[in-house]
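**Q** this is a predicted model, with the sequence first.
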Amino acid sequence: MKTLLESNSCTSRRQFLKATAMGALASVVAPAFVRGANLNSRLQVASVGVNGMGFTDVSWIGSHKAVKFVGFCDVDTTRFGKADEAHPGVPHFQDFREMFSKLGGQFDAASVSTPDHMHAYIALDAMRRGKHVFCQKPLTHTVWESRQMRLQAEKSKVITQMGNQIHSHKEYRTAVELLRDGVIGKVKAVHSWVGVQGNNYSKLQAPPSPGPVPASLNWQVWVGTAPMRDYAPDVYHPFKWRDWQDFGSGALGDFGCHILDPIFTALDIREPMTVRAEHDGINQQVWPVSETVHYLFPGTRFTADGTLPVTWYDGGRQPDKSLAQMPESAKLPGSGSLIIGEEGNMVLPHVGMPQLYPVKKFRNFDIKAESQLIHWHVWVEGVLSGKKTSDGFDYAGPLAEAVQLGNVAARFPGQELKWDAKALRITNHAEASARLTKQYRQSWEIHAVA
């Protein structure tokens, strides 16, 4: 299918960006919600995970006038308070399987805001029931799961969206517009980074002594697909799970789907050809304290060459500032991207407006900010209209695959892994290829999309 840019050379890139952001490129049949003639009908949403980022999702999804919550699920009964205050009277569940089964045809869509290791299991269950899904980044816990999410969304013909909300922010949308307009020319290389460490939350290298499971917590369901381990207070739940390989995805998983997103969108990159990682502080339990991940992507019409190097840094690592041609007094942001073009460079702070260098060349260049969208409403409107979003699993799946491929490379430092996306395998390293998926706990297995 041709994009608007390809089908009409007179169509502006500004129009293209607006159209894709609102999900206007293509429509699909939406099986779980048909508004029809009843304009007063509401989208019935069941939410899994309702505190922390889960409450953010509940708040923004629920701010759309067409949404009605019909179920709140959280493994910890102490964490319903904020959601209850905002939306009184919504039934509570501790196990999403019970919620999905009891609600049956009484819900149209689900939001998934849990630790990474449970995203795919819950979202796939919902989609196989014909439900539309909003799922937090990094979408999944493994490369294989990301592929299954994309395939199931396509098979079930549901409207999906990943919760990397910066995708809809004016800062990233403006950067995408500038890059697609060729303001810095064709792109030669990209450097992206985040300041946090891969074991930033617990600061631990191994599981500590176990403790009693709180009466409010269903630990069996919290562990879910992962190998069973003892509960330890203030180590995994809440939030510190991100450090642990069994549950989270480290700094790259936490921020890669945010910071790399405008690069994927603007430059039309998708599957890397190779990936190689260098790092400090990894073991069999936790993610690296700091790392550098080198990707090589096939070139596109927006790149200078037949290949595009994209380098990721975290844990305090950054690219050489001199590459940006910034003034001596300027500093790279704590997190963001440096995009090197044939005719100039862009520094894109994480959730900040793009900056163009060298200053002398772009001193009089007027950056026109794009509009800000409400990311969660884009998904709701997609469900109501039956039109795909620009951040659906057909786009977010490959982005998440690339991010999780970096985490595979982290387990084999210094080794260049050759990626065959079509075959879903690493062609030169059997052990690394086996890491594209994981072992699931008995009765928590995920089955491939048939």
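**A** Nice, I can see it. Keep in mind that this is a model prediction, so the values were computed, not measured. Numbering: from 1, shown residues only.

**Q** only C-alpha atoms for contact and neighbour calcs from this point on.
**A** Fine.

**Q** based on its surroundings, how many neighbours for residue 88?
**A** 11 (other C-alpha atoms under 10 Å).

**Q** residue 445 now?
**A** 14.

**Q** next one: residue 115
**A** 25.

**Q** what lies in contact with stretch 240-256?
**A** Applying C-alpha atoms under 8 Å, 6 or more residues apart in numbering, the external contacts of stretch 240-256 come out as 115-117, 137-138, 141, 194, 196-202, 226-227, 234-236, 284-288, 314-315, 403-404, 406-407.

**Q** how close does the closest residue to residue 173 other than its chain neighbours get to residue 14?
**A** Nearest non-adjacent residue to residue 173, counting by C-alpha to C-alpha, 6 or more residues apart in numbering: residue 370, 6.0 Å away. Between residue 370 and residue 14 the computed distance is 8 Å (C-alpha to C-alpha, to the nearest Å).

**Q** more neighbours: which of these two?
**A** Between residue 370 and residue 14, counted using other C-alpha under 10 Å, residue 370 has the larger neighbour count: 19 against 16.

**Q** quick check, the more buried one in contact with residue 168.
**A** No - between residue 370 and residue 168 there is no contact under C-alpha atoms under 8 Å: 9.9 Å.

**Q** give me the buried subset of the contacts of stretch 240-256.
**A** Buried residues within the contacts of stretch 240-256, defined by neighbour count using 16 or more other C-alpha atoms under 10 Å: 115-117, 137-138, 141, 194, 196-202, 226, 235-236, 286-288, 314-315, 403-404, 406-407.

**Q** what sits against residue 61?
**A** Per C-alpha under 8 Å, 6+ apart, neighbours of residue 61: 67, 376, 377, 380.

**Q** now it: how far from residue 136?
**A** Residue 61 is 13 Å from residue 136, by C-alpha to C-alpha.

**Q** where does the nearest residue to residue 319 once chain neighbours are set aside sit, in terms of helix or strand?
**A** In space, residue 319 comes closest to residue 191 once its chain neighbours are excluded; the distance is 6.6 Å by C-alpha to C-alpha, 6+ apart. Using DSSP states H and E, residue 191 sits within strand 187-194.

**Q** tell me which residues in the next helix or strand after that strand are buried?
**A** Per DSSP H and E, the first helix or strand lying C-terminal to strand 187-194 is helix 219-223. Using 16+ other C-alpha under 10 Å as the test for burial, helix 219-223 gives 219, 221, 222, 223.

**Q** now those as a markdown table including distance to residue 411?
**A** Shown next, in a markdown table, are these (distance: C-alpha to C-alpha, whole Å):
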| residue | distance to residue 411 |
| --- | --- |
| 219 | 28 |
| 221 | 27 |
| 222 | 25 |
| 223 | 22 |
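
**Q** could you point out which of the residues you listed is nearest to residue 20?
**A** Nearest to residue 20 among the buried residues of helix 219-223 is residue 222, at 35.9 Å by C-alpha to C-alpha.

**Q** show the contacting residues for the nearest residue to residue 196 once chain neighbours are set aside.
**A** Ranked by C-alpha to C-alpha, 6+ apart and with sequence neighbours excluded, the top spatial neighbour of residue 196 is residue 315, at 5.0 Å. Taking C-alpha under 8 Å, 6+ apart, we find residue 315 in contact with 194, 195, 196, 197, 198, 251, 289, 290, 291.

**Q** dropping in the other structure now:
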Amino acid sequence: MKEEKQKNVPTNRRDFLKTGALATAAFMIVPRHVLGRGYVAPSDKLLIASIGVGGKGKSDVAYFDKSGKANIAFLCDVDTRRAADSVAAFPKAKFYKDWREMLDKEHKNFDAVSVSTPDHNHAIQAFAAMQLGKHVYVQKPMAHDIYEARILTQAAKKYKVVTQMGNQGASNDGTRIMKEWYEAGLIGDIHTIHAWTDRPVWPQGIPWSTAKTEIPKELDWDLWLGTAPNKNYVNKLVPFNWRGWWDYGTGALGDMGCHLIEAPFSILNLKYAKDVQCSVGSVYVDEFQRGYFPESCPPSSHVTLTFPKTEKTNGDVTLHWMDGGIQPERPAELGANEIFGDGGNGTLFTGTKGKMMCDTYGLNPRLLPLSRNENLQVAQKYARVTGGSDGHYKQWIEAAIAGYGKQEVSSPFEIAGPLTEALLMANLAIRGYDIQKEVLGEEVFPGRSAKLLWDNDAMRITNFDEVNQFVKRNYREGWKNIAL
């Protein structure tokens, strides 16, 4: 790894980090940058500081360790109860509750940072690490709003760090196989894509609880809130049900979109969408009235995005996203009892000469009708990632050890950024429903027939300004918005 340079640490670093004296912890393994340019530590292992080490963070840390090429140097979590298993698994790793304190005091003692926290804190944590010259692995989606995703994409290039988003299916063989099929002309020119999921499996489309709940003693609620507005603790919000609330999560799109839409982006080199429209499901407050709760994601949605022509297509590409159990019409080429996708989730590609589909993570790719897969032989063009989705972690570690620009990764921010923006742009249309209803009136405009037009350079919707408030959040007092 290249020597960590002081010029990569901005003068405003303490906008992210609280005041504190820099301290050096004693380690048997010396961080690579301490040895100087061109030298590596005797272990040749990446020293990782992990933010969020319960739940998904627990498995992320375990996979880093399983690679055999990483040492878990620091652990950080706002909930000691959730962090307990990781702390037990890595007793030599120093533990912190506040990630800002960890970066402030220990940044000379590690090489890379992994971020496995709720969506609303991804960007500020990853950005602070990149400003310190640290390679970053960030769980999907890499950001909570479009502005954050754009800034992180630019920051990876500016600070010359190796990045990877945690949509591990990007390292599976399936996407590469379908790319080879497509480039061999087996389904013609792809013009329409459908992706669907049975998520959410957490509460959505409900009002915020007014019940007062005691905060668990192991949880630092203020640190958990981070950039989000200050609100009272709600029972069962942590560790999982935050996904259904806009202040913290990004709904089913944020949870599953990165897994189901990665393949279309990779196969067709999709970048930024140019327009979006949607319809959403609602819930019944009582037998006479339907309810809409703008703080909470809807129980179901159907979003349509249009992507401009790429070098891999003959024209624009239409992508349909469906969640809450909604599925597209079964293709005529699929038998009546043959499974559509994996049953609850899937991605369908429609071309001018045929169709293909896959399961979540790009798994189980097949042409339609299924008889086309018998004795199918297409030459391999693209190298496979050893270990597939499990190898996603090791791939990033090896690339970080090699240094910026030396080795490929499956989901660098250069690719993950536009993908994440597409999902968050879909959420713009979903969130705009209530605004449209309020501003224009339900009788005049029900909120389901507008096509929102996107100016990518300006990062704004040009024909419905009210929705632009969701492009960039304002962080609560004491947490400064990221900016290059």
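**A** Cool, the structure landed. The model shown is predicted, which means the values in this text are computed figures rather than measured ones.

**Q** quick revisit: how about the contacts of residue 315 of structure 1, which pair is most distant?
**A** So, the contacts of residue 315 of structure 1 by C-alpha to C-alpha: farthest apart are 194 and 289, at 12.0 Å.

**Q** do a quick rundown of the helices in the stretch 151-300 of structure 1.
**A** 170-180, 219-223, 250-259, 261-267 (DSSP state H, counting those that start in this stretch).

**Q** of those, flag the one that's most buried.
**A** Among those, helix 250-259 has the highest mean neighbour count (mean count of other C-alpha atoms under 10 Å), at a mean of 26.

**Q** mean offset of that one relative to structure 2 (after superposition)
**A** Taking mean C-alpha distance after the TM-score superposition for structure 1, the mean distance separating helix 250-259 of structure 1 from the aligned residues in structure 2 is 0.7 Å.

**Q** what stretch of structure 2 does that helix fall on?
**A** Mapping helix 250-259 of structure 1 onto structure 2 (TM-score structural alignment) gives residues 251-260.

**Q** as CSV, the helices of the stretch 151-300 of structure 1 with distance to residue 428 of structure 1 would be great.
**A** As requested, the helices of the stretch 151-300 of structure 1 are arranged in CSV below (distance: least, C-alpha to C-alpha, whole Å):
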stretch, distance to residue 428 of structure 1
helix 170-180, 34
helix 219-223, 33
helix 250-259, 23
helix 261-267, 25
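
**Q** thinking again about what came up before, what do we get in structure 2 for the residue nearest to residue 319 of structure 1?
**A** Going residue by residue (TM-score structural alignment), residue 191 of structure 1 aligns to residue 194.

**Q** count of neighbours near its match?
**A** Using other C-alpha under 10 Å: residue 194 of structure 2 sits among 22 other residues.

**Q** dump the residue contacts of it.
**A** Counted by C-alpha under 8 Å, 6+ apart, residue 194 of structure 2 has contacts 319, 320, 321, 322, 328, 347, 348, 349.

**Q** same question, residue 102 of structure 2
**A** By C-alpha under 8 Å, 6+ apart, residue 102 of structure 2 lies in contact with 76, 96.

**Q** in structure 1, what sits opposite residue 339 of structure 2 in the alignment?
**A** In structure 1, residue 339 of structure 2 lands on residue 331 (TM-score structural alignment).

**Q** how far away is the closest residue to its match other than its chain neighbours from residue 46 of structure 1?
**A** Distance criterion C-alpha to C-alpha, 6+ apart; nearest residue to residue 331 of structure 1, sequence neighbours excluded, is residue 321 at 7.5 Å. According to C-alpha to C-alpha, residue 321 of structure 1 and residue 46 of structure 1 sit 46 Å apart.

**Q** neighbour-wise, which of those two wins?
**A** Using other C-alpha under 10 Å as the criterion, residue 321 of structure 1 and residue 46 rank with residue 46 on top: 29 against 14.

**Q** what residue of structure 2 matches up with the more buried one?
**A** Residue 46 of structure 1 maps onto residue 49 in structure 2, by TM-score structural alignment.

**Q** which residues does stretch 214-222 of structure 1 contact?
**A** 75, 76, 77, 78, 94, 95, 213, 228, 231.

**Q** is residue 321 of structure 1 in contact with residue 330, as I believe?
**A** No - if you go by C-alpha under 8 Å, residue 321 of structure 1 and residue 330 don't touch, sitting 9.1 Å apart.

**Q** now the aligned partner of residue 107 of structure 1 in structure 2, nearest residue through space, not along the chain?
**A** Alignment note (TM-score structural alignment): residue 107 of structure 1 maps to residue 110 of structure 2. Excluding the flanking residues, the one nearest residue 110 of structure 2 by C-alpha to C-alpha, 6+ apart is residue 47, at 4.8 Å.

**Q** just to check, that neighbour is in contact with residue 69?
**A** No - counting by C-alpha under 8 Å, residue 47 of structure 2 sits too far from residue 69 to count as a contact (9.0 Å).

**Q** which of these two has more neighbours?
**A** With neighbours defined as other C-alpha under 10 Å, residue 47 of structure 2 and residue 69 compare such that residue 47 has more, 23 against 16.

**Q** give me the mean distance between the helix or strand hosting that one and structure 1.
**A** For residue 47 of structure 2, the element it lies in under DSSP H and E is strand 46-51. Following superposition, strand 46-51 of structure 2 is found to deviate from structure 1 by 0.7 Å on average (mean C-alpha distance after the TM-score superposition for structure 1).

**Q** what range does stretch 425-435 of structure 1 cover in structure 2?
**A** The aligned range for stretch 425-435 of structure 1 in structure 2 is 460-470, by TM-score structural alignment.

**Q** list the contacts of the spatially most central residue of structure 2.
**A** Residue closest to the mean C-alpha point of structure 2, counted by C-alpha atoms, centre = their mean, is residue 141 at 1.4 Å. If a contact means C-alpha under 8 Å, 6+ apart, then residue 141 of structure 2 has 119, 165, 166, 254, 255, 258, 420 as its contacts.

**Q** so what does residue 151 of structure 1 match up with in structure 2?
**A** That one, residue 151 of structure 1, aligns with residue 154 by TM-score structural alignment.
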